[in-house]
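> The amino acid sequence is not available; the structure is as follows:
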């Protein structure tokens, strides 16, 4: 394995194990990572030589939280499976680190366990525009809309999703909201929710609203100061 992949794998393993260990719901966090790596319960169970029911019991909370040894085995198993498939997720982590240090992403965060969208929206004082709020998100990305449009290729645009499409994409520096919504319309991946920052509901382009309805993801708007928003969302207790 190339040295940069070895380093990335080690950093990613530390992140994953830390999230699971510190999570208030370790089983839910294991499930989140397993789904992010697109690994079935059966494949994960086979890799650590347990029955699939053991993985199911951990994820559902029927079995007490695994200790650090089991957590390490689970993490290494997911990384091993990814490595055998060409290290796709590990390389995606490298891309995430790269774009996170650009002027396109103002903040990107993954929650240890899913957060109700209604709670998320309430914290950022968001106004509901359209779509069902009855869903959970695994994280969020705050995006400078102008820089994203000017700098990102279609392939790089996918990096905005971090580890999961089950996240809120928060677009800043928007005038009507049409441009980011058009970009999402032609994108294969769709977010769990979209937040248009700095706009009142009456200022949002009707086309942007229609796209949200057609794509069936919730559209909300917030005018909260962006630094305040980042501070609140990073401190959100899942």
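Yep, it's here. Nothing here was measured: the structure is a model prediction, and the numbers come from that model.
> Please make it C-alpha for all contacts and neighbour counts, starting now.
Noted.
> Can you tell me the element the nearest residue to residue 26 once chain neighbours are set aside falls in?
Spatial nearest neighbour of residue 26, chain neighbours left out: residue 20 (5.0 Å); criterion: C-alpha to C-alpha, 6 or more residues apart in numbering. Residue 20 belongs to helix 3-22 when assigned by DSSP states H and E.
> what's the longest strand in this structure?
strand 105-116 (DSSP state E).
> what residues does that one touch?
19-20, 23, 25, 28-29, 32, 99-100, 134-144, 160, 162-163, 230, 234, 238 (C-alpha atoms under 8 Å, 6 or more residues apart in numbering).
> for comparison:
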């Protein structure tokens, strides 16, 4: 298989995954927004490619406009993939391992995908975390709890990127941390960046200043918590189940 054929095969499988998730979601607008953010594409760029007003994309994502049908979803997905391809296809390529293998299971303690996003302030409150660096706040569409020692010592950079699951707009929670420096170094050398990093096992005033500096450079929100890890996972999963009622 040639490189072009392999790229096209990955792109086609990813398109099917994206379109299926958006179409079948209870909140297709939220799912659409999640994928647009995953590809770091502005509403104006997407609307410009499609030849529609930016308000059309905004209305779909917010639910103000009737949920898009399968044809419109297909056009939006194709636009996202085509825009990424025109930029070198970095995002498409980053999903290759997720399409064909299980993501870094040996280092993952727990992983969860949200249909509706959680905001950073709510995350910090739920897990009783100190905010070390506020960074650029983004809606978080899931979380992954990672054994930091296994992730850093045993995973290749390609395997490390698979920890993000289907959305980089998620919180990566690193357990067994003494200073927080090593996880931030690992994130610095990868192409993908998480929506937030949670250092587990120490308080905010114990985080290494260099870890905070790296978070500032990459503009990543950095939190620290000592909440029991099983309780943390349980609290975050329950939020997904009940927060719509709040």
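Good, I have the coordinates. Computed from a predicted model, the values in this text were never measured in an experiment.
> Got a TM-score for the pair?
Overlay of the two chains. TM-score (TM-score structural alignment, normalised by the length of the first structure): 0.74; 226 aligned residues with a C-alpha RMSD of 3.5 Å.
> so the next helix or strand after the longest strand of the first structure matches what in the second structure?
Next along the chain after strand 105-116 of the first structure, taking DSSP H and E as the criterion, comes helix 117-123. Mapped onto the second structure using TM-score structural alignment, helix 117-123 of the first structure spans residues 120-126.
> That stretch vs the first structure, mean deviation?
Its aligned residues in the first structure lie a mean 0.7 Å from stretch 120-126 of the second structure after superposition (mean C-alpha distance after the TM-score superposition for the first structure).
> Could I get the buried residue list for that stretch?
120, 123, 124 (16 or more other C-alpha atoms under 10 Å).
> Quick check: the residue nearest to residue 26 of the first structure touching residue 33?
No: Residue 20 of the first structure is not in contact with residue 33 according to C-alpha atoms under 8 Å; the separation is 9.0 Å.
> picking up where we left off before, please pick the buried ones from the contacts of strand 105-116 of the first structure.
Buried, going by 16+ other C-alpha under 10 Å: 19-20, 23, 25, 28-29, 32, 99-100, 136-144, 160, 162-163, 230, out of those.
> mind checking how far residue 137 of the second structure is from residue 114 of the second structure?
Separation of residue 137 of the second structure from residue 114 of the second structure (C-alpha to C-alpha, to the nearest Å) stands at 17 Å.
> Which stretches in the second structure count as strands?
Under DSSP E, the second structure gives strands at 108-118, 130-133, 140-147, 171-175, 196-200, 222-225.
> would JSON lines of these with distance to residue 66 of the second structure be doable?
As requested, the strands of the second structure are arranged in JSON lines below (distance: least, C-alpha to C-alpha, whole Å):
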{"stretch": "strand 108-118", "distance to residue 66 of the second structure": "18"}
{"stretch": "strand 130-133", "distance to residue 66 of the second structure": "38"}
{"stretch": "strand 140-147", "distance to residue 66 of the second structure": "22"}
{"stretch": "strand 171-175", "distance to residue 66 of the second structure": "30"}
{"stretch": "strand 196-200", "distance to residue 66 of the second structure": "32"}
{"stretch": "strand 222-225", "distance to residue 66 of the second structure": "37"}
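> what's the closest of these to residue 41 of the second structure?
Among these, strand 140-147 comes nearest to residue 41 of the second structure, with 16.4 Å by C-alpha to C-alpha.
> chain center to the closest one, what's the gap?
The chain centre lies 8 Å from the centre of strand 140-147 of the second structure; the measure is C-alpha atoms, centre = their mean, to the nearest Å.
> do the same with stretch 123-135 of the second structure
Using C-alpha atoms, centre = their mean, the offset of stretch 123-135 of the second structure from its chain centre is 17 Å.
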